[in-house]
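Enquirer: quick one, fold the following:
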Amino acid sequence: MTMELCTKPRPEPTTAVDFRLDPELTAGLLDELTRLWTDVSNTGGAVGFPGRVTYDEVRPETDRYARTVAEGRHRLLAGFDGAGRLRATAFLGFNTHRLQDHFAWVTTVMVDPALQGGGHGRALLAAVEEHARALGLEALKLTCRGGTGLEHFYASCGYQEVGRVPGGLRVSADDYRDDIMMWLPLH
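Expert: Next comes the predicted model:
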């Protein structure tokens, strides 16, 4: 699933990544997810933690996602390399309110730091969009941390900024960042 839906051309990925929706959440995959999340966080990725983290700090969040996947509240889109190693993720989070069940949240968008800058983020978002359409969704919504430039990346993939809460995220005692909301219509 390498359908190119982003508006900006991407470099040809140097490592092939195969995206799969709903892989079995085995103990091994949960371990890989925790390690990926730890690595992304510790190399500056804005994926829910304010700074450096340990495996043991991330694991409870991984387990929380596993529970919400089992309950049907989230779906995991996972990218695997040719050796079967987890290299990228995004979760689709579903709304339960009837006025918002036409869109899903895109959360925990991660690409292995060793692969970043090689077009895998764009390929991941294209796969998210493809699966969202197949699920009958009309739009996708995500948030990103200000001060990272991620809003520009998401905008280049078709998302538009639709809201911003100045200082809505506290990264540390003296570091507040904007909480930026992005929206992608799928029609």
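Enquirer: hey, let's count contacts and neighbours off CA atoms from now on
Expert: OK.
Enquirer: can you map out the strands along the chain?
Expert: Using DSSP state E, the strands of the chain run over 18-21, 74-80, 86-94, 103-111, 139-145, 160-172, 175-185.
Enquirer: what's the spacing between the nearest residue to residue 148 once chain neighbours are set aside and residue 81?
Expert: Spatially, and ignoring its direct neighbours in sequence, residue 148 is nearest to residue 46 (7.8 Å; CA to CA, 6 or more residues apart in numbering). Going from residue 46 to residue 81 by CA to CA, to the nearest Å gives 23 Å.
Enquirer: the more surrounded of those two?
Expert: For the pair residue 46 and residue 81, the greater number of neighbours falls to residue 46 (21 against 14), based on other CA atoms under 10 Å.
Enquirer: so the more buried one touches residue 145, yeah?
Expert: Yes: judged on CA atoms under 8 Å, residue 46 makes contact with residue 145 at a distance of 6.4 Å.
Enquirer: if we can go back for a sec, for the residue nearest to residue 148, what are its contacts?
Expert: By CA atoms under 8 Å, 6 or more residues apart in numbering, the contact list for residue 46 reads 144, 145, 148.
Enquirer: next, the structure of the following sequence, for comparison with the previous one:
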Amino acid sequence: MTHASKPDLVQITDAREITPDLRRQLIDCWIAVTNSGGAAGFPFAPVRDDDVAPVTDKLLGRLHPQHSRLITARFGDGLAGWVVLNRDPYRLVEHWGTVRHLQTHPEFRGRGVGSALMRELRKIARDELGLEQLHLAARGEAGLESFYSRLGWREIGRWPGALRLAPDDTRDEVLMLLDPL
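Expert: Predicted coordinates:
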């Protein structure tokens, strides 16, 4: 089987654009990422469909052209990954966005999916939403700081011991910033 070198990226701004098949793939991706140890919003594996589906539906229901965008990456018919960009509607902080739930399906890891999604998100934030900076929070000790650093992000702070994954596994929450876009 021949693999495309770069994923096809699609931006979705309205829940009505989500087909039943895409919804299913988003849920399946989130389950696979979480159950393989990924830090994408569900810290306690294993997760099942009834854990992930309602959270996915809530996230999709918030999509809005001015405030929340979903970016997907595909190789052919397979969903390789996705990420969410949120913009706060309050005037005081409307110049920045928050990145949430970046994930690459385990079957597609090592093919540049996460980097491609983050580069596309950056372009959308800057060129379409007029944002000046992006923020995210990452789980410490998961290799995420170096991944984001390679894409131009910098650490701006830590919440020490914020995440308790198990009685003997407490991690920092790492706050990161991309500025300027």
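Enquirer: superposed, what's their TM-score?
Expert: TM-score for the superposed chains, counting by TM-score structural alignment, normalised by the length of structure 2: 0.88, backed by 174 aligned residues with a CA RMSD of 1.8 Å.
Enquirer: any chance of the strands of structure 1 in CSV, plus mean neighbour count and distance to residue 119 of structure 1?
Expert: CSV is the format used below for the strands of structure 1 (neighbours: other CA atoms under 10 Å; distance: least, CA to CA, whole Å):
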stretch, mean neighbour count, distance to residue 119 of structure 1
strand 18-21, 18, 13
strand 74-80, 23, 13
strand 86-94, 24, 12
strand 103-111, 22, 10
strand 139-145, 22, 19
strand 160-172, 14, 20
strand 175-185, 18, 19
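Enquirer: residues contacting the residue nearest the centre of structure 1?
Expert: Centroid-nearest residue in structure 1: residue 109, 1.5 Å away (criterion: CA atoms, centre = their mean). Residue 109 of structure 1 makes contact with 47, 88, 89, 90, 91, according to CA under 8 Å, 6+ apart.
Enquirer: so what's the first one up against?
Expert: Which is residue 47 of structure 1. With contact set as CA under 8 Å, 6+ apart, residue 47 of structure 1 has these partners: 37, 40, 41, 108, 109, 110.
Enquirer: quick one: map it onto structure 2.
Expert: Using TM-score structural alignment to pair residues, one finds that residue 47 of structure 1 aligns to residue 40 in structure 2.
Enquirer: do residue 107 of structure 1 as well
Expert: Aligned counterpart of residue 107 of structure 1 in structure 2: residue 100 (TM-score structural alignment).
Enquirer: so what's its match up against?
Expert: Applying CA under 8 Å, 6+ apart to residue 100 of structure 2 gives the contacts 40, 83, 84, 85, 86, 136.
Enquirer: for residue 60 of structure 2, see how far away residue 155 of structure 2 is.
Expert: Counting by CA to CA, the separation of residue 155 of structure 2 from residue 60 of structure 2 is 29 Å.
Enquirer: swap that for residue 121 of structure 2, please
Expert: When distance is defined by CA to CA, residue 121 of structure 2 is 17 Å away from residue 60 of structure 2.
Enquirer: cool, and residue 174 of structure 2?
Expert: On the measure of CA to CA, residue 174 of structure 2 and residue 60 of structure 2 end up 26 Å apart.
Enquirer: could you do residue 175 of structure 2 as well?
Expert: Taken as CA to CA, the span from residue 175 of structure 2 to residue 60 of structure 2 is 25 Å.
Enquirer: also residue 124 of structure 2?
Expert: Going from residue 124 of structure 2 to residue 60 of structure 2 by CA to CA gives 18 Å.
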